[in-house]
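S.K.: Here is a sequence together with a model predicted from it:
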Amino acid sequence: MRRPVVVGLDGSPESLAAADWAAREALRRGLPLRLLYAFEGLPAEASDLPELAAPRYWAGRVLRGTMDRLAETYPQVPLGAEQIARPAPEALLAAEAEVLVLGNRAFSGFAGLLADSVGLATVARAPGPVVLVPATYAQGPEAGSAYHPVVMGVDTAHPCDEVLEFAFDAAALRRAPLRTVHAWHPRHVPSGHASREDAERALDLALGPWREKYPNVDVHRIVDDGRAAQRLLHASADACLLVVGRRIRPARLGPHTGPVAHAVLHHARCPVAIVPHA
């Protein structure tokens, strides 16, 4: 049985935009959608304390309102909802989602940066893909078209099947072109002598098997000089989705998002998918 698309809610404009994005993604994938509201709780034996009445009431109100709206807009999507009295990152990481969707508060000012610590903590530890959606994207070019591609960053030194598969699949589901970006510069190459042509050949080699698997996806490749995050942000200015990888580190090193993923999460104007890989 395939897992559902799961979206974390907290009543913010960002999380409501994430719920709409998640519903469209569930519809595309033919999956159910699960709405999850987590709040700081107390032990089970203290569950009847009045201190929990307010967060329970607010969680229920947000879930009911969102369920009603999504059921009307996306009647084909099976919906479920749950409120959990535990820290949000813990609840989200235990959700067993095919895709986990969260609101991105990177553009909400100082308070938004504080609140976004939940999203960053979740992204850094999630075992599967996490998509962060800004509130400004509520009416964005989600359907995908020749003018709104899926954009993917590719590290040709360490091409990752998980990232490539997610991006090709996302483009195929949206019938959108896939714009692949590799940031290249001779000083970043150990020999110091590699040419742009070498970088282009390496990108073609990484993309080759996936082009064969997804022959209907129109692939555009960009090999450009500069920092990876800057090139990705520039390439995704008109995108419906930006896909980047996150390397899974050993437990002793602790969770992290990586510099490229961290930068695009804070500056990209479109939804960003962070895909973990070995």
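M.R.: Ah, there it is.

S.K.: okay, CA-based contacts and neighbour counts for the rest of this
M.R.: Noted.

S.K.: all helices of the stretch 151-278 of the chain, in order?
M.R.: Counting by DSSP state H, counting those that start in this stretch, the segments of the stretch 151-278 of the chain that form helices are 161-174, 196-213, 228-235, 259-267.

S.K.: What residues sit buried inside the longest one?
M.R.: Within helix 196-213, the residues scored as buried using 16 or more other Cα atoms under 10 Å are 199-200, 202-203, 206-207, 210.

S.K.: Also the last one?
M.R.: Of the residues in helix 259-267, those with enough neighbours to count as buried (16+ other Cα under 10 Å) are 260-266.

S.K.: so how far is the first residue of stretch 180-200 from its last?
M.R.: 11 Å (Cα to Cα, to the nearest Å).

S.K.: which residues are contacting that stretch?
M.R.: Applying Cα atoms under 8 Å, 6 or more residues apart in numbering, the external contacts of stretch 180-200 come out as 151-156, 203, 219-228, 231-232, 235.

S.K.: same thing but at 7 Å, please
M.R.: Contacts to stretch 180-200, defined as Cα atoms under 7 Å, 6 or more residues apart in numbering, come from residues 151-155, 220-228, 231-232.

S.K.: Same question for stretch 118-130.
M.R.: Contacts for stretch 118-130 (Cα under 7 Å, 6+ apart): 88-89, 93, 99-102, 255-257, 273-276.

S.K.: Mind doing that once more with 6 Å?
M.R.: 89, 93, 99-101, 255-257, 273-275 (Cα atoms under 6 Å, 6 or more residues apart in numbering).

S.K.: also this one, for the comparison:
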Amino acid sequence: MPHHVTVGLDGSPESAAAAEWAAREALLRGVPLRLVHADEWPTSAAIPVAGPDAQRRWADELLAATAQQLQRGYPSLEISARRLSGRPAAALSIEAAEADLLVLGSRGLSGVMGFLLGSVGMETIVATERPVVLVRGTGQPSARTDAAPGGPSGGVVVGVDIHQSCDLLLDFAFDEAARRGGRLRAVYGWSIPPVVRDASALEAAERAMSQDVARRLTDILMPWRQKFPSVEVVERSPIGGPSHQLVREAAGAELVVVGRSIRRSPLGAHIGSVTHAVIHHCSSPVAVVAHD
């Protein structure tokens, strides 16, 4: 069984923030941290345009400097570093298979660097069945100590689909909430099909469906409440588009957990519209968990 946290580095502020987040996560789990960089990472302002030997030296220096910085902040954490060969998505997915989870930096839709749709981060997400956490850069220096975070936080938010099984998603979300003080907000956004035109009929339909939706959400969560009795769960089933509602509910969360189906279509793997929206519009760290 894998027992370490892996973080991918590309020299960007986002990957530095990801390394900090990964170090704290490794402390929470009581496992080592592994820093990795793939040789064929796309050239950007963070990666110098130079020959292969110079780029390898730069990568080794990046890994060593990041390891030293994290070791100063987290002296009890076991840290190792590894430079990977090959294309980043393929190399990272192989590395992720050996880890508890993989952590990457993300800019969402705020810039042209980092992990945007179709680039390294998105390709890696669909290439691995291990959980992948995307972390935004904060632009603020870290002031962490060697203790795992235990102060106030926004807890964990998980997006739930009441129409499909999501056991792996819920197990991950409840486990992360238990590690972070035991607060979890489970969210399912939904809408009335556009067939009811009369306002009074629409209101009546919403009232009737709201009760059924809330009951189904409660039923799905019940086994996990029993498995994780220390976790305080808040159930939310607001009316509105699932993507919009989940991004709204996730504001200020310490971690947002969303799923993607591991089933493949003839056109390849898909992460789903809700997960796509959360990755690109949520400022909190986002964990993408593959499930059946």
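M.R.: Right, received. Where do you want to start? Every value quoted in this text rests on a predicted model; they were computed, and no experiment measured them.

S.K.: Which of the buried residues of helix 259-267 of the first structure sits closest to Val133 of the first structure?
M.R.: Within the buried residues of helix 259-267 of the first structure, proximity to Val133 of the first structure (Cα to Cα) peaks at Leu265, which comes in at 9.4 Å.

S.K.: corresponding residue for that closest one in the second structure?
M.R.: Alignment note (TM-score structural alignment): Leu265 of the first structure maps to Ile279 of the second structure.

S.K.: so how far is Gly259 of the second structure from its match?
M.R.: For Ile279 of the second structure, the distance to Gly259 of the second structure - Cα to Cα - is 11 Å.

S.K.: cool, Ser119 of the second structure as well?
M.R.: 19 Å.

S.K.: Between those two, point out the one with more neighbours.
M.R.: Using other Cα atoms under 10 Å, the more surrounded residue of Ser119 of the second structure and Gly259 is Gly259, with 24 against 14.

S.K.: these two touch, right, that one and Asp292?
M.R.: No: counting by Cα atoms under 6 Å, Gly259 of the second structure does not reach Asp292; the two are 9.6 Å apart.

S.K.: What about the residue lying closest to Ser145 of the first structure once chain neighbours are set aside, how many residues nearby?
M.R.: Once flanking residues are discounted, Ser145 of the first structure sits nearest to Ala176: 4.9 Å by Cα to Cα, 6 or more residues apart in numbering. For Ala176 of the first structure, the neighbour count with other Cα under 10 Å is 24.

S.K.: surely Ala176 of the first structure meets Glu142?
M.R.: No: under the criterion of Cα under 6 Å, Ala176 of the first structure is not in contact with Glu142, lying 10.1 Å apart.

S.K.: tell me, what residue is most central in the second structure?
M.R.: Ala287 (1.8 Å; Cα atoms, centre = their mean).

S.K.: Next, the contact list for that one, please.
M.R.: Taking Cα under 6 Å, 6+ apart as the test, what Ala287 of the second structure contacts is 132-133, 257.

S.K.: measure it to Ala38 of the second structure for me?
M.R.: Taking Cα to Cα, one finds Ala287 of the second structure at 21 Å from Ala38 of the second structure.

S.K.: Determine which residue in the second structure is aligned with Leu242 of the first structure, please.
M.R.: In the second structure, Leu242 of the first structure lands on Val256 (TM-score structural alignment).

S.K.: Pull the number of nearby residues for its match.
M.R.: Neighbours around Val256 of the second structure, by other Cα under 10 Å: 30.

S.K.: can you tell me how far Arg196 of the first structure sits from Thr180 of the first structure?
M.R.: Counting by Cα to Cα - Arg196 of the first structure and Thr180 of the first structure are separated by 15 Å.

S.K.: sorry, back to before: would you mind giving the helices of the stretch 151-278 of the first structure as JSON lines with distance to Phe110 of the first structure added?
M.R.: Shown next, in JSON lines, are these (distance: least, Cα to Cα, whole Å):
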{"stretch": "helix 161-174", "distance to Phe110 of the first structure": "31"}
{"stretch": "helix 196-213", "distance to Phe110 of the first structure": "39"}
{"stretch": "helix 228-235", "distance to Phe110 of the first structure": "22"}
{"stretch": "helix 259-267", "distance to Phe110 of the first structure": "12"}
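
S.K.: Pro75 of the first structure: which of those is closest?
M.R.: helix 161-174 (19.2 Å).

S.K.: returning to that earlier point: right, and the helices of the stretch 151-278 of the first structure - which one's nearest Leu33 of the first structure?
M.R.: Using Cα to Cα, the helices of the stretch 151-278 of the first structure put helix 161-174 closest to Leu33 of the first structure, at 16.9 Å.

S.K.: List the superposition-based mean deviation of the closest one with respect to the second structure.
M.R.: Here helix 161-174 of the first structure, set against the second structure after superposition, deviates by a mean of 0.4 Å using mean Cα distance after the TM-score superposition for the first structure.

S.K.: Trace that helix over to the second structure and give me the residue numbers.
M.R.: Going by TM-score structural alignment: helix 161-174 of the first structure matches residues 167-180.

S.K.: now, which of the buried residues of helix 259-267 of the first structure sits nearest Ser108 of the first structure?
M.R.: Taking the buried residues of helix 259-267 of the first structure together and measuring to Ser108 of the first structure by Cα to Cα, the closest member is His266, at 10.4 Å.

S.K.: Next up, the contacts around the closest one.
M.R.: Counting by Cα under 6 Å, 6+ apart, His266 of the first structure has contacts Ala106.

S.K.: Just the buried positions in stretch 148-163 of the first structure, please.
M.R.: Quick answer for stretch 148-163 of the first structure (16+ other Cα under 10 Å): 148-156, 159-160, 163.

S.K.: now those in TSV, with distance to Val77 of the first structure?
M.R.: Output for those, formatted as TSV (distance: Cα to Cα, whole Å):
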residue	distance to Val77 of the first structure
His148	24
Pro149	25
Val150	23
Val151	26
Met152	27
Gly153	31
Val154	33
Asp155	36
Thr156	38
Pro159	34
Cys160	31
Val163	26
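
S.K.: ok, how many other residues are close to the aligned partner of Ala228 of the first structure in the second structure?
M.R.: Correspondence of Ala228 of the first structure to the second structure, assessed by TM-score structural alignment: Pro242. Applying other Cα under 10 Å, we find 23 residues neighbouring Pro242 of the second structure.

S.K.: Skipping its backbone neighbours, what lies nearest Pro242 of the second structure in space?
M.R.: Distance criterion Cα to Cα, 6+ apart; nearest residue to Pro242 of the second structure, sequence neighbours excluded, is Gly189 at 4.1 Å.

S.K.: Around that neighbour, count how many other residues there are.
M.R.: Counted with other Cα under 10 Å, the neighbours of Gly189 of the second structure add up to 21.
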